[in-house]
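>>> this is the structure alone, sequence omitted:
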């Protein structure tokens, strides 16, 4: 309700709303907020993209991950290691790590962490 009363919604207000939804387990709502934000000509920054990819991770939907991956490439976010690591998490959640093309030290570390978690979970 407070968000709706804000007259000049900027990136910070959209991000606060999106974060609140992600923190409260409302990943679907977070993705809708991201779409609404974009429809209102508010373009995300790196921090917003990492949070959106976190919501995408919670959903574990490959098609959504692929769409966000395309947006990350078009938006020039792929050079950011945090965004790259978040994409790896999303693809790993979907069981599709082979789709990744950009791999640096952070991304390799993220992939290793995902694989170790899978190994530990399967051995218990």
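Perfect, I can see it now. Treat the numbers as computed from the prediction; the structure is a model and nothing was measured. Residues are numbered from 1 along each chain as shown.

>>> contacts and neighbour counts: CA atoms only from here.
Will do.

>>> what's the longest helix in this structure?
Longest helix in the chain by number of residues (criterion: DSSP state H): helix 105-123.

>>> could you list every helix and strand in contact with that one?
Under the contact definition 3 or more CA pairs under 8 Å, 6 or more residues apart in numbering; DSSP states H and E, helix 105-123 sits against helix 81-93.

>>> how close does residue 90 get to residue 76?
Applying CA to CA, to the nearest Å, the value for residue 90 to residue 76 is 18 Å.

>>> the more surrounded of those two?
residue 90 (28 against 11; other CA atoms under 10 Å).

>>> contacts only, for the closest residue to that one other than its chain neighbours.
Spatial nearest neighbour of residue 90, chain neighbours left out: residue 57 (4.5 Å); criterion: CA to CA, 6 or more residues apart in numbering. If a contact means CA atoms under 8 Å, 6 or more residues apart in numbering, then residue 57 has 65, 89, 90, 91, 93 as its contacts.

>>> filter these to the buried ones?
Applying 16 or more other CA atoms under 10 Å to the contacts of residue 57, the neighbour count classes 65, 89, 90, 91, 93 as buried.

>>> residue 103: what secondary structure?
coil (DSSP: H, G, I helix; E, B strand; the rest coil).

>>> so what's the residue count around it?
For residue 103, using other CA under 10 Å, the count is 15.

>>> take this one as well and set it beside the first:
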């Protein structure tokens, strides 16, 4: 970079930023970013998005938002990357506010945008917005997508809407360990222990693979039984 100076273009920056993202090397990424600014290189949308991904992965949300706000144009990937950064770090209101801004910008959300923003739909206000997002998902025909469906049923289950969650689960064209675990967890958290255990047995018979989250949810359902025995 130092030798090439202003001559370094997309391919060089692309390679360097991908390496920085893979290794979460924020300092090196900041140097690449600084080089862009120093040489007056205006990065295309893809490279700016890579910077956002790097900064959010390294918990530098302020830097990520600065890059996002400076972008002369954005696409669904750049919007989703910034929304995801807020969602994953627990900044639910910021994620939801940015999603509303995205809709106002006439950028069309995709399945990853919907799946990401639904994880921030917590609390009374968040749940109400989540229901509105659900209506938007139906209009866009994303409800049967495995990522979106899993996020939807998780949102309803956490809000106590287990019947809505069950309805979404039954309509999924395919199910994975995430969606199966989400519905088990929903029943367990509401104290519906027998239902949670019966679902687990059913999924086992159907050949579902389990992970540590599945077993943690199952233990939530089993604890009252052990308590009664004690």
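Thanks, I have the structure now. Keep in mind it's a predicted model, so treat the numbers as computed, not measured.

>>> related to what we said a few turns ago, could you dump the contacts of residue 57 of structure 1 to TSV with distance to residue 41 of structure 1?
Converted to TSV, the contacts of residue 57 of structure 1 look like this (distance: CA to CA, whole Å):
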residue	distance to residue 41 of structure 1
65	22
89	27
90	25
91	27
93	30
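
>>> how about the nearest residue to the equivalent of residue 115 of structure 1 over in structure 2, chain neighbours excluded?
The equivalent of residue 115 of structure 1 in structure 2 is residue 187 (alignment by TM-score structural alignment). Using CA to CA, 6+ apart and skipping the chain neighbours, the partner closest in space to residue 187 of structure 2 is residue 196 (5.3 Å).

>>> contacts for the helix or strand harbouring the one you found next, please.
Using DSSP states H and E, residue 196 of structure 2 falls within helix 193-205. Helix 193-205 of structure 2 has contacts (CA under 8 Å, 6+ apart) with 180, 183, 184, 185, 187, 188, 218, 221, 222.

>>> first to last residue in stretch 51-67 of structure 2, what's the distance?
Counting by CA to CA, you get 7 Å between the two ends of stretch 51-67 of structure 2.

>>> in the longest helix of structure 1, which residues are buried?
In terms of neighbour count (16+ other CA under 10 Å), helix 105-123 of structure 1 has its buried residues at 107, 110, 111, 114.

>>> let me have those residues in CSV, adding distance to residue 97 of structure 1 as columns.
Formatted as CSV, these follow (distance: CA to CA, whole Å):
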residue, distance to residue 97 of structure 1
107, 11
110, 11
111, 8
114, 10
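
>>> list the residues that contact residue 166 of structure 2.
153, 183.

>>> can you map out the helices along structure 2?
Using DSSP H, the helices found in structure 2 span residues 10-23, 26-38, 45-57, 61-70, 76-88, 92-104, 111-118, 123-139, 146-158, 162-171, 177-189, 193-205, 212-229.

>>> name the residues that touch the last one?
Going back to what we said before, that points to helix 212-229 of structure 2. Against helix 212-229 of structure 2 from outside (CA under 8 Å, 6+ apart): 177, 181, 184-185, 188-189, 191-194, 196-197, 200.

>>> between the helix holding residue 196 of structure 2 and helix 212-229, how big is the angle?
Taking axes from the mean of the first three to the mean of the last three CA atoms, to 10 degrees, one finds helix 193-205 of structure 2 and helix 212-229 inclined to each other by 140 degrees.

>>> give the buried residues for helix 193-205 of structure 2.
Residues 193, 196, 197, 199, 200, 203 are the ones in helix 193-205 of structure 2 that count as buried (16+ other CA under 10 Å).

>>> cool, stretch 49-65 of structure 2 as well?
For stretch 49-65 of structure 2, burial by neighbour count (16+ other CA under 10 Å) applies to 49-59, 61, 63-65.

>>> repeat for stretch 26-43 of structure 2
Within stretch 26-43 of structure 2, the residues scored as buried using 16+ other CA under 10 Å are 26, 28, 29, 30, 32, 33, 35, 36, 43.
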